[in-house]
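Participant: Give me the fold of what follows.
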Amino acid sequence: MQCPESDDAVQRDVLQAIQGVLHNGKHIFNEEEDERLASIVDTMIEKDLLPEQELTDWINGLASCAELPKSRNQTIARVNSKNFLRCLYFRRGRDSQENKLTATMLAAVTKCNRFAIS
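Facilitator: The predicted model follows:
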């Protein structure tokens, strides 16, 4: 993410790859994969590598899996996305002020959490 050859197109490809891994349809992560993936996106946010609105839209896209019909694939996508977003939210918690991006993360986590009280 930080090498000079990593332009916006590469960064967008990375986000799409992360979404594909989270919504893999086979495995709910249990080896801290969510933490490793959060490191990548955290770096993108920290270094302002993509516009905030683009990242906000991507995060909202992750949470859209909660609206899919209930199935094994939907459950995998929802649980992986929820855990990833929690990791990212708490990493970003070191920012002293809440901003649009952290508010979006929190809303997306809540959307993916079927036990959350609306």
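Participant: Every contact and neighbour count from this point should use C-alpha atoms.
Facilitator: Fine.
Participant: for this structure, what's the longest helix?
Facilitator: helix 72-92 (DSSP state H).
Participant: could you point out which element follows that helix?
Facilitator: With elements assigned by DSSP states H and E, the helix or strand that comes after helix 72-92 is helix 100-112.
Participant: Okay, angle between that following helix and helix 72-92 too, please.
Facilitator: Relative orientation of helix 100-112 versus helix 72-92 (axes from the mean of the first three to the mean of the last three CA atoms, to 10 degrees): 150 degrees.
Participant: Residues touching helix 100-112, excluding its own?
Facilitator: 52, 55-56, 59-60, 62-63, 65-66, 78-79, 81-83, 85-86, 88-89, 92, 116 (CA atoms under 8 Å, 6 or more residues apart in numbering).
Participant: Same check on stretch 70-86?
Facilitator: Under CA under 8 Å, 6+ apart, the answer for stretch 70-86 is 22-29, 34-35, 37-38, 62-63, 65-66, 68, 105-106, 108-109, 112-113.
Participant: where's it relative to the chain centroid, distance-wise?
Facilitator: 11 Å (CA atoms, centre = their mean, to the nearest Å).
Participant: Equivalent analysis for stretch 34-45, please.
Facilitator: For stretch 34-45 - counting by CA atoms, centre = their mean - the centre lies 8 Å from the chain centre.
Participant: tell me which residues in it are buried?
Facilitator: 34-35, 37-38, 40-42, 44-45 (16 or more other CA atoms under 10 Å).
Participant: Can you add secondary structure and distance to P4 and give the residues you listed back as a markdown table?
Facilitator: Converted to a markdown table, the buried residues of stretch 34-45 look like this (DSSP: H, G, I helix; E, B strand; the rest coil; distance: CA to CA, whole Å):
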| residue | secondary structure | distance to P4 |
| --- | --- | --- |
| D34 | helix | 26 |
| E35 | helix | 24 |
| L37 | helix | 20 |
| A38 | helix | 21 |
| I40 | helix | 16 |
| V41 | helix | 17 |
| D42 | helix | 18 |
| M44 | helix | 13 |
| I45 | helix | 16 |
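Participant: to compare against the first, here's another:
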Amino acid sequence: MEYGENMLKEKLIKVRENNYLLEGGEAYYEVALEMIESIGVLDPELRDKLIYTTFYHWIVEGRFTAEQLENLLNISLENLNLHHEINDKEDHQVFKRTFSILIVALILYKHRSDKFLCEETLYKVKNMVVEYMLMEKDLRGYVKEYGWAHSAAHTADALDELIQCDCFKDSDFMDILNSIKTKVCVGNYVYIDEEDERMVTVVENCIKAKNLNSSKIIFWLKDFKIENPSNRTVEYYHLKVNIKHFLRSLYFRLLNVEGAEAIIEEIKGLLNNL
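Facilitator: Predicted coordinates:
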């Protein structure tokens, strides 16, 4: 570990021991800039238990101004590296991307109570998060030695915050759900770390909030199918497993949701066909 990372780690351990309060005249935002600079470090304790957890406390507890939060949001969106290094299926840069998207989710969560982001900014965030969900190729969950990458789950957390914002239209909700569908319907990787549960949460909250009516949800669900089912490759079986796990999770989440009966019946039919 580099000297600067060691210094930051020692500092954040002291912050944690002090109930996430800073002492000695340091400014929360200045420390936050240090943390965002190191958001993709390979040390899982520093990245997850210290940097992310400190951000969680400071954002939720209101340690930043609206302007500072928007600056942190923009830095995090830039860190998604949408246009370079994302084509490699497995590389260490994934941690920078997937923990940056968690910071986006935290800031959106804070916005939902404080309403400090304008509609133009929210649309920018929606478009970039959806694009990231579509483009990310590294689907690993827990990575030995380095901890959680979990791109599908972390991005679903940000999409879940977006789907609960009140400025979007039907087409925006469909963009979000279609990005979920694209990430579910992959055959090169089988999700083993409950990514399906995190992605289902987005759909569940969309249905509960009645952002889209049942007929549109059913139309969206009909696309969960396997092309050329006679081509029984390994990718075919992986795709089938991912779709079945997702639909089963969604089915059980909706059992006690009022007005979801038609959607549940559609899911039952899809599972029977699989």
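Participant: TM between them?
Facilitator: Once superposed, chain against chain, the TM-score is 0.83 (TM-score structural alignment, normalised by the length of the first structure); 111 aligned residues with a CA RMSD of 1.9 Å.
Participant: Sticking with the counterpart of S179 of the second structure in the first structure, tell me its helix or strand.
Facilitator: Correspondence of S179 of the second structure to the first structure, assessed by TM-score structural alignment: A17. According to DSSP H and E, A17 of the first structure maps onto helix 8-22.
Participant: what angle do that helix and helix 72-92 make?
Facilitator: Using the same axes, to 10 degrees: helix 8-22 of the first structure against helix 72-92 is 120 degrees.
Participant: what comes up buried for helix 8-22 of the first structure?
Facilitator: 11-12, 14-15, 18-19, 21-22.
Participant: Return the mean post-superposition distance for it against the second structure.
Facilitator: By mean CA distance after the TM-score superposition for the first structure, the fitted helix 8-22 of the first structure averages 1.1 Å away from its aligned residues in the second structure.
Participant: Show me what that helix is packed against.
Facilitator: helix 72-92 (3 or more CA pairs under 8 Å, 6 or more residues apart in numbering; DSSP states H and E).
Participant: which residues in the second structure does the helix it packs on match up with?
Facilitator: Against the second structure, helix 72-92 of the first structure falls on residues 234-254 (TM-score structural alignment).
Participant: thinking again about what came up before, how big is the offset of the longest helix of the first structure relative to the second structure?
Facilitator: Its aligned residues in the second structure lie a mean 1.2 Å from helix 72-92 of the first structure after superposition (mean CA distance after the TM-score superposition for the first structure).
Participant: Going by neighbour count, which residues of that helix are buried?
Facilitator: Result for helix 72-92 of the first structure [16+ other CA under 10 Å]: buried residues 73-89, 92.
Participant: cool, stretch 90-99 of the first structure as well?
Facilitator: R92.
Participant: Show me where the second structure has its helices.
Facilitator: 3-17, 28-37, 44, 53-60, 66-78, 94-114, 119-135, 151-163, 170-184, 195-208, 214-221, 234-254, 261-273.
Participant: Of those, which stretch is the most buried?
Facilitator: helix 151-163 (a mean of 25; mean count of other CA atoms under 10 Å).
Participant: In terms of secondary structure, what does that helix contact?
Facilitator: Packing partners of helix 151-163 of the second structure (3+ CA pairs under 8 Å, 6+ apart): helix 94-114, helix 119-135, helix 170-184, helix 195-208.
Participant: For those helices, give me TSV that also has distance to R16 of the second structure.
Facilitator: Converted to TSV, those look like this (distance: least, CA to CA, whole Å):
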stretch	distance to R16 of the second structure
helix 94-114	18
helix 119-135	30
helix 170-184	35
helix 195-208	27
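Participant: Just tell me what V94 of the second structure corresponds to in the first structure.
Facilitator: Under TM-score structural alignment, V94 of the second structure pairs with no residue in the first structure.
Participant: Report the separation between V94 of the second structure and K126 of the second structure.
Facilitator: Distance from V94 of the second structure to K126 of the second structure, counting by CA to CA, to the nearest Å: 20 Å.
Participant: what angle separates the helix holding A17 of the first structure from helix 33-46?
Facilitator: Using the same axes, to 10 degrees, helix 8-22 of the first structure lies at 160 degrees relative to helix 33-46.
Participant: Quick one: map I40 of the first structure onto the second structure.
Facilitator: Using TM-score structural alignment, the equivalent of I40 of the first structure in the second structure is V202.
Participant: Okay, the equivalent of L270 of the second structure over in the first structure and E46 of the first structure: tell me how far apart.
Facilitator: In the first structure, the residue paired with L270 of the second structure is A108, using TM-score structural alignment. Going from A108 of the first structure to E46 of the first structure by CA to CA gives 20 Å.
Participant: How about D34 of the first structure?
Facilitator: From D34 of the first structure to E46 of the first structure the distance is 18 Å (CA to CA).
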